[in-house]
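Visitor: Need coordinates for the following:
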Amino acid sequence: MTLVSMDLTGKIALVAGGTRGASRAIAVELGRAGAFVYVTGRSTAAGRSEVDRPETIEETVALVEAAGGTGTAVRVDHLVPDEVRTLAATIGAGHGRLDILVDGVWGGDHHLQWGKPVWEHDLDASLRMLHLGIDAHVITAHALFPLVVAAGDGLVVELTDGIPEYDAVFRQGTSTAFYVAKTAAHQLVKAEAFELAPSGGTAVAFSPGWLRSEAMLEIFGVREDNWRDAIAETPHFAISETPTFVGRTVAALAADPGRHELTGQSLDSGLLAKRYGVDDVDGSRPDGWRYMIEVERAGLPADPETVAKYR
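Guide: As a prediction, the model looks like this:
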C-alpha cells in the first residue's frame, strides 16, 4: 500500500462529461484536494442533453465549491471538434497546461437494448454508443493532449465500465456496440501511454465498481441513506460503492508521484483503494470487480460473511 498526500494545489484539471455519477464525484474530490477543475458536459441550467436527466455541470461545480475547491462549468459537446478546440484554447490561454484530464464522456446507457443481437439492435442506437464511447474520446484527446504534454507529467484517465478480466468472459453478448464502446478504453490507453511517454505523461483506463450513481439508486427505488433496502431483492448489490469512493481513488492516483508505473494499464476503484489505502464513506473498501468475478458470476450466494471479505 502506497500512502500519498492528497494535495493537488495548483493543478489544473478537466473532467469531461462531469455532469453526474463517477465523473461528478471525481471532479469534487479533485477540487477538494486543491485542483482547479473545469467541468464540461451537455446538461446545463439552460437545458438537458439527450440523456434527459436533471443533473447539470453547474451543480457539479457548486459541489466542488462546497468541498472547498474551485472550478468552472463549460458547456461542451465532445462530439463537436470545434467546441472541444475552443475549450482547449480557453484552458491554454488561462493556464498553458492541463495536469489532469479525466474523460468520462458517455451518456449512452439509454441507447442500450439489453439482450438484442447486433442485427436486431437499433442501428442508430448502436452507432450513437460507438460515437459517444470512442469518437468523443479521440476528439477530446486530439484537442487537449497538447496541454497535457505541456504539463510534463500530465495524467489522463479514460473512464469506462468493466475491467479486461471481466469483459473477456462475461461482457460479450450484452450488446455488440456497448461491448466495443466500453472495452475500447483498454486499448486506447495503451496507445495514449505510448504517445505521452516522451513528455512523462501517464494514461490509464479506469472503471468504478457497482456504482450507486443517481440513476442506479433510482432504478433500485432507494436513496443513498437507505440503499441497503435494495439488497433484499438484489443481494449482490451489497458490494456497491458510492461515487465518492471512486472520486477518492482517482484523486489519490492524481496525487501519486509514482503513478507513471501504471501507465497503459486498466485500473478500477477496488484496486486503487487497496494501493492507496482509500475507504468509502462508511469506512469499507469495496473490491467490486473482483467480487463480481469470484462471487456473483461464480454463482456463489451474497451472504454477509462472503460480502465482508470483499469490503
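Visitor: going forward, measure contacts between C-alpha atoms and count neighbours the same way
Guide: Will do.
Visitor: list the contacts for residue 131?
Guide: By CA atoms under 8 Å, 6 or more residues apart in numbering, residue 131 lies in contact with residue 79.
Visitor: For it, give its distance to residue 278.
Guide: Separation of residue 131 from residue 278 (CA to CA, to the nearest Å): 34 Å.
Visitor: Can you give the contact residues for stretch 301-311?
Guide: 235-236, 238-239, 284-288, 290-291, 295-296.
Visitor: Can you go through the residues you listed and name the buried ones?
Guide: Taking 16 or more other CA atoms under 10 Å as the criterion, what is buried in the contacts of stretch 301-311 is 235, 236, 238, 239, 285, 286, 287, 288, 290, 291, 295, 296.
Visitor: just to revisit the earlier point, of all the contacts of stretch 301-311, which two lie farthest apart?
Guide: For the contacts of stretch 301-311, with distances taken as CA to CA, the pair at the greatest spread is 284 and 296 (19.1 Å).
Visitor: picking up where we left off before, quick one: which of the buried ones among the contacts of stretch 301-311 is nearest to residue 191?
Guide: residue 290 (26.0 Å).
Visitor: Can you name the residues that contact the closest one?
Guide: Residue 290 touches residue 310, counting by CA under 8 Å, 6+ apart.
Visitor: Is it part of a helix or strand, or is it coil?
Guide: Using DSSP: H, G, I helix; E, B strand; the rest coil, the structure places residue 290 in helix.
Visitor: Assess the claim that residue 159 and residue 103 are in contact.
Guide: Yes: in this structure residue 159 lies within contact range of residue 103 using CA atoms under 8 Å: 6.0 Å.
Visitor: before we move on, the earlier item: can you tell me which of the contacts of stretch 301-311 is closest to residue 176?
Guide: Of these, the one sitting nearest to residue 176 (CA to CA) turns out to be residue 296, at 22.6 Å.
Visitor: re earlier: need the contacts of stretch 301-311 in TSV (columns: secondary structure and distance to residue 52).
Guide: Listed next are the contacts of stretch 301-311 as TSV, based on DSSP: H, G, I helix; E, B strand; the rest coil; distance: CA to CA, whole Å:
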residue	secondary structure	distance to residue 52
235	helix	29
236	helix	28
238	helix	28
239	helix	28
284	coil	33
285	coil	32
286	coil	30
287	coil	31
288	helix	28
290	helix	32
291	helix	32
295	helix	34
296	helix	31
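Visitor: I have a second one here; can you model it like the first so I can compare?
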Amino acid sequence: MTTETKPLAGRVVLVAGATRGAGRAIAVRLGAAGATVYVTGRTTRDRISEVGRATETIEETAELVTAAGGEGVAVPTDHLEPDQVRALVERIDRERGRLDVLVNDVWGGEHLIGSSFGKKTWEIALADGLRMLELGVKTHLVTSHAALPLLTRHPGGLVVEVTDGTTAYNGGRYRENLFYDLAKNAPIRMAFGLAEELADSGGTAVSVSPGWLRSEQMLAAFGVTEENWRDATKQLPDFAVSESPVYVGRAVAALAADPDRARWNGRSLDSGQLAREYGFTDADGSRPDAWGFMLAKETDPDTRVEDYR
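Guide: Next up is the predicted model:
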C-alpha cells in the first residue's frame, strides 16, 4: 500500500446516507483510495426504510467498500435521532480515535417529490413538505452537530455536503417547489457557514452536487439498467448527459486526497467541474457536464448533449 495508490490510507471517513446512489458510490471510491469508511442508513438486510427499496442495504455498501480496497463498517443509523448519531460518533471515536472526512449525503425523499413538483406550497401536503426538510436539512444539522467535535480534533478535516444543484444553477432559478428548493439549497449554505467555523482548525467545507444522476431509483423510473441506460434517451433525449454514481464518487475521493483542497473552502462544486480539475472520468470514460448543459440550453435550445460529455 502506497500513498500514490492509496492516498487515503489511515484516514477515517463517515458517509452519512450511504445505502444507495451517490452516497454508496462516494463510500466505495473513498474505500478504493484506502480509507476506513463508516457507512450509515436506515435500510438493512433486516429492515426497510420509508424509501421502500429492499435491494440496497448498508451492509452491502460496507462490503463493496472493503472489496474496493478499504475497510467498510456498516452502522444502522436514523440521522433524525440525535441519540443514534451521538452513539455512532462515540463508536468511531472509541474504535478509531479520529474522523478525517464527513460526507453528509442523507436524503431519501424521492418518494415525496414526484407528485409535488410544480405545485404551490399550499397545494402540497404539509406533512410531506416538512418531511423533505427533515430528511434533507435536519439530518445534516444533527450529524454535523455530533460529528464535528471529533473531526476538528485533528487539523485538516473535510466536510462534504451533498446536494442537488450548484450555486450557479440553483441561485438563478426556482427548484420545483418551495420545500424541495429549501431542502436542496440549505446544504450549499451549510457548507458556506461551516467553512467559516472550521477555519481555525484548518478544516474545509464544501457542497458537492452530482449532475443528472443515474441512481438506482432513477434507472428504475425509466425502466432501464446501468447497462442499457441509453435506451431511456428515447423517452427523454437530454438524459444522454446523465452520469453514473461512480462520477461523483471519484469527485469526492479526488477532493479528499487533495492536500490543497482548502482552496475550495466554502464553495459550491459539482462532479463535472471537479472532473476537469482533477482529470478523472465517469465509468465509461466520458466526462459529463450536466449543469453546464442545462445552463447553456436555457439560452440556446439547440445546445448539443455531445458538447457536454
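Visitor: ok, the buried ones among the contacts of stretch 301-311 of the first structure vs residue 65 of the first structure, which is closest?
Guide: residue 285 (26.2 Å).
Visitor: what's the closest one in contact with, if anything?
Guide: Contacts of residue 285 of the first structure by CA under 8 Å, 6+ apart are 270, 273, 274, 278, 279, 310, 311.
Visitor: Show the contacting residues for the nearest residue to residue 69 of the second structure once chain neighbours are set aside.
Guide: Spatial nearest neighbour of residue 69 of the second structure, excluding adjacent residues (CA to CA, 6 or more residues apart in numbering): residue 32 at 4.9 Å. Listed by CA under 8 Å, 6+ apart, the contact set of residue 32 of the second structure reads 6, 65, 68, 69, 70.
Visitor: mind checking the SS state of residue 256 of the second structure?
Guide: Relying on three-state DSSP, one would call residue 256 of the second structure helix.
Visitor: ignore the last one, residue 168 of the first structure
Guide: helix.
Visitor: Pull the number of nearby residues for residue 245 of the second structure.
Guide: Other residues within reach of residue 245 of the second structure, judged by other CA atoms under 10 Å, total 25.
Visitor: element containing the aligned residue in the second structure for residue 294 of the first structure?
Guide: Under the alignment (TM-score structural alignment), residue 294 of the first structure pairs with residue 296 in the second structure. Take DSSP states H and E as the rule and residue 296 of the second structure turns out to sit in helix 290-299.
Visitor: cool, and residue 15 of the second structure?
Guide: strand 12-16.
Visitor: Who are the contact partners of the closest residue to residue 161 of the second structure other than its chain neighbours?
Guide: Nearest residue to residue 161 of the second structure, sequence neighbours excluded (CA to CA, 6+ apart): residue 207, at 4.4 Å. Going by CA under 8 Å, 6+ apart, residue 207 of the second structure touches 160, 161, 162, 163, 187, 188, 191, 266, 267, 268, 269.
Visitor: Validate this expectation: residue 207 of the second structure resides in a strand.
Guide: Yes: under three-state DSSP, residue 207 of the second structure falls within a strand.
Visitor: Need the counterpart of it in the first structure.
Guide: Using TM-score structural alignment, residue 207 of the second structure pairs with residue 205 in the first structure.
Visitor: before we move on, what about residue 283 of the second structure?
Guide: Using TM-score structural alignment, residue 283 of the second structure lines up with residue 281 in the first structure.
Visitor: doesn't residue 247 make contact with that match?
Guide: No: applying CA under 8 Å as the test, residue 281 of the first structure and residue 247 come out as separate, 11.1 Å apart.
Visitor: neighbour count winner among these two?
Guide: Taking other CA under 10 Å, residue 281 of the first structure and residue 247 do not tie; residue 247 has more neighbours (24 against 13).
Visitor: Just the element for the more buried one, please.
Guide: Residue 247 of the first structure belongs to helix 243-255, assigned by DSSP H and E.
Visitor: Now do that helix: which elements does it pack against?
Guide: helix 21-32, helix 269-276 (3 or more CA pairs under 8 Å, 6 or more residues apart in numbering; DSSP states H and E).
Visitor: most tightly surrounded among those?
Guide: Of all these, helix 21-32 has the most neighbours on average by mean count of other CA atoms under 10 Å, namely a mean of 28.
Visitor: how far apart are it and its match in the second structure?
Guide: With mean CA distance after the TM-score superposition for the first structure, helix 21-32 of the first structure departs from the second structure by a mean of 0.3 Å once superposed.
Visitor: I'd like the next helix or strand past that helix.
Guide: Toward the C-terminal end, the helix or strand that comes next after helix 21-32 of the first structure (DSSP H and E) is strand 36-41.
Visitor: What lies in contact with that following strand?
Guide: With CA under 8 Å, 6+ apart, strand 36-41 of the first structure has contacts from 10-19, 27, 30-31, 56-57, 60-61, 69-78, 105.
Visitor: That strand corresponds to what range in the second structure?
Guide: Going by TM-score structural alignment, strand 36-41 of the first structure sits over residues 36-41 in the second structure.
Visitor: what's the spacing between residue 233 of the second structure and residue 245 of the second structure?
Guide: 18 Å.
Visitor: Residue 19 of the second structure now?
Guide: Taken as CA to CA, the span from residue 19 of the second structure to residue 245 of the second structure is 12 Å.
Visitor: next one: residue 111 of the second structure
Guide: Residue 111 of the second structure is 19 Å from residue 245 of the second structure, by CA to CA.
Visitor: Same question for residue 39 of the second structure.
Guide: 16 Å.
Visitor: still on that earlier bit, so how much does the helix holding residue 247 of the first structure differ from the second structure once superposed?
Guide: Compared with the second structure after fitting, helix 243-255 of the first structure deviates on average by 0.5 Å (mean CA distance after the TM-score superposition for the first structure).
Visitor: Check the burial of residue 147 of the first structure by counting its neighbours.
Guide: 22.
Visitor: Just tell me the aligned range of stretch 127-143 of the first structure in the second structure.
Guide: Across the second structure, the stretch matching stretch 127-143 of the first structure (TM-score structural alignment) is residues 130-146.
Visitor: now the end-to-end length of the matching stretch.
Guide: End-to-end for stretch 130-146 of the second structure, by CA to CA: 22 Å.
Visitor: try stretch 282-297 of the second structure
Guide: 22 Å.
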